[in-house]
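Asks: Provided below for reference: sequence and predicted model.
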Amino acid sequence: MKCTTCFHQCEIPEGGRGFCRARICENGKIRPDNYGCLTSLTLDPIEKKPLYDFHSGSLILSAGSYGCNLRCPFCQNYEISQENLHGRSLYVSPEQLVEEAKKYVPAGNIGIAFTYNEPMIGWEYMRDTAKLAKENDLQVVVVTNGTASQEALEEILPYVDAFNIDLKGFTDPVYQSYAGSLEQVKAFIERAAKDAHVEITSLIVPGKNDSLDQMDQQAKWLASVDPDIPLHITRYFPRWKETEDPTDIEQMKQLQKVAENHLHRVYLGNV
């Protein structure tokens, strides 16, 4: 059977598992093996997503599962994103997660964020939970690499208030090195921005996506979608398989100036 959740279009045999390690073929159907399987559940500041222009100063209950359809060597959450943790996770139903979120509303929680691993590979759980969340007046946030099909996006879009979408570079070679697709991410951003609040994060990795020309092209394209889209230019630190030195802060400031030629809101992160 073919999985259509992302551009990989994995042909998964009966009992097999896709590239993301979370979608399987069972009884002739593709389904998310990580449905409701949480590895992380934390009450975070909304700015940590990062979302700076969406209910700033609030908290949001942040839920993560396991698996990812990219292979970024600097992944900060590789322990959950690059593993099959089905037997080492806690099952939390959509109803249970919504009730948990409601408990923290008096403490400043505004809703639920799907984050930490790549949530779009388990879009069915997001859809079911987000629909219940909206029925209970909770905000829904998705932190994603954006490498998902338009069909999967349309399933969740009616119930999502805000996205933070990773734009890991603006060339095909950058995305190919991460087993990704720039064109699919661009299409995801364009569609999401029509119906939800969208902010973009670009982790600047030396030698990968730190050129001023690449940032100029990226910011110009984002401005063509909406010049008010916030862009977070974020500092990289060595992690997992990536040993390159941390991003030079002065270079980040130069990238910020370039992006500000096209975008109204450009932030530096991890500095």
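Replies: Cool, got the structure.
Asks: drop to CA atoms for contacts and neighbour counts, all remaining ones
Replies: Will do.
Asks: how close does the residue sitting nearest the centre point of the chain sit to Pro158?
Replies: By Cα atoms, centre = their mean, the mean C-alpha position of the chain lies nearest to Thr144, the distance being 1.2 Å. Applying Cα to Cα, to the nearest Å, one obtains 16 Å for the distance of Thr144 from Pro158.
Asks: against that first model, consider the following:
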Amino acid sequence: MEKQRYYPIMKTAEYWHMRDDGRIECDLCPRHCRMNEGQHGLCNVRRRVGDQLIAAAYGRACGLAVDPIEKKPLYHFLPGSKVFSFGTTGCNLTCGFCQNHHLSRSPEIEGTRISPEEIAETAIRHGCESVAFTYNEPTVFFEYAIDTAKACHARGLQTVAVTNGWIEPEPCAEFFTHMDAANVDLKAFTDRFYKKLCGASLQPVLDTLVHLRRKTDTWLECTTLLIPGWNDSPAELDAMTQWVVANLGSDVPWHFSAYRPTPQWNEAPATPLESLLQAQSIAKANGIKNIHLGNVHLATSD
């Protein structure tokens, strides 16, 4: 990519407050990190500088690439089109099995210095119809994503968020106002999984899904990475897909993906094809209409 002419300013973050004890508390996600001078939240990119919370990843993009929209995965939004994808460093979850561990848990804030307007212009030059905030968790670069979404919409591009959905209700409502489509990871249907493997909780993700479906025009698809012994039991899949149909409707496309062990996390074997087919069967029996299987060599829908 050509040298960029843009250098990010010290961008003040949104959604935080000063506590009586002198610490700053971040109100963006349910973790509510509390910071003294010089400290940062678990995400590593929301940092206290003086009496301000700074969005330290603003203007620093990682993984700039042109992808097929189906790679997000989105199979029912602008099908066959190209999407310009990027992320930053940082994440508000601690999933050991993360496929982009080098970005989500990077100790440094890295990336190409590029403005929201330059991202939109680059997407247009590459023939893309949309821009995706992906690779790491986009809500941790909340301000950068929203400013980029505005620049995209001003130029006729659509916007996509690939997200874990673990965000507080007020910023959730603002964030998805600017997103035309989202793929939300529902990683499991138990608090045990979220607490043990992600350092998080289930309910905020469910709340985000319900908000997206009932209170926005954002196109929604969802993904569940099936990890043997952790989130693939018939009982859990049955409960999850029943909840989906009851709360989101039967026409939300669902992607079940196969897990593959990585050097960072190998606490489970690779997902067998049988587990994916079982999930597909349970989801179909409970009424989900569009089911896709990922990371396997198989026809991907039924």
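Replies: The structure has been received and is ready for your questions. Quick caveat: nothing in here was measured; it's all calculated off a predicted structure.
Asks: to which residue of structure 2 is the residue nearest to the centre of structure 1 aligned?
Replies: When the structures are aligned by TM-score structural alignment, the residue of structure 2 matched to Thr144 of structure 1 is Thr163.
Asks: repeat for Glu79 of structure 1
Replies: For Glu79 of structure 1, the aligned position in structure 2 is occupied by His102, per TM-score structural alignment.
Asks: contacts only, for the match of Thr144 of structure 1.
Replies: By Cα atoms under 8 Å, 6 or more residues apart in numbering, Thr163 of structure 2 lies in contact with Thr134, Glu137, Pro138, Thr139, Ala182, Asn183, Val184, Asp185.
Asks: can you list those in CSV and add distance to Tyr259 of structure 2, neighbour count and secondary structure?
Replies: Compiled in CSV, these are given as follows (distance: Cα to Cα, whole Å; neighbours: other Cα atoms under 10 Å; DSSP: H, G, I helix; E, B strand; the rest coil):
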residue, distance to Tyr259 of structure 2, neighbour count, secondary structure
Thr134, 19, 23, coil
Glu137, 19, 25, coil
Pro138, 22, 28, helix
Thr139, 24, 28, helix
Ala182, 21, 26, strand
Asn183, 18, 24, strand
Val184, 17, 23, strand
Asp185, 14, 20, strand
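Asks: and Arg105 of structure 2, how far from Pro228 of structure 2?
Replies: When distances are taken as Cα to Cα, Arg105 of structure 2 and Pro228 of structure 2 turn out to be 24 Å apart.
Asks: okay, these two: which has more neighbours?
Replies: Neighbour comparison, Arg105 of structure 2 and Pro228: the larger count goes to Arg105, with 21 against 17 (by other Cα atoms under 10 Å).
Asks: which non-adjacent residue is nearest the more buried one?
Replies: Nearest residue to Arg105 of structure 2 in three dimensions, chain neighbours excluded: Gly90, at 5.8 Å (Cα to Cα, 6 or more residues apart in numbering).
Asks: please apply the same query to Pro227 of structure 1.
Replies: Closest residue to Pro227 of structure 1 apart from its sequence neighbours, by Cα to Cα, 6+ apart: Leu263 at 4.8 Å.
Asks: ok, Leu43 of structure 1 - contacts?
Replies: With contacts defined as Cα under 8 Å, 6+ apart, the neighbours of Leu43 of structure 1 are Leu59, Ile60, Leu61, Ser62, Asn109.
Asks: of the residues you listed, just say which sits nearest to Cys20 of structure 1.
Replies: For Cys20 of structure 1, the closest of those turns out to be Ser62, at 20.8 Å, with distances computed as Cα to Cα.
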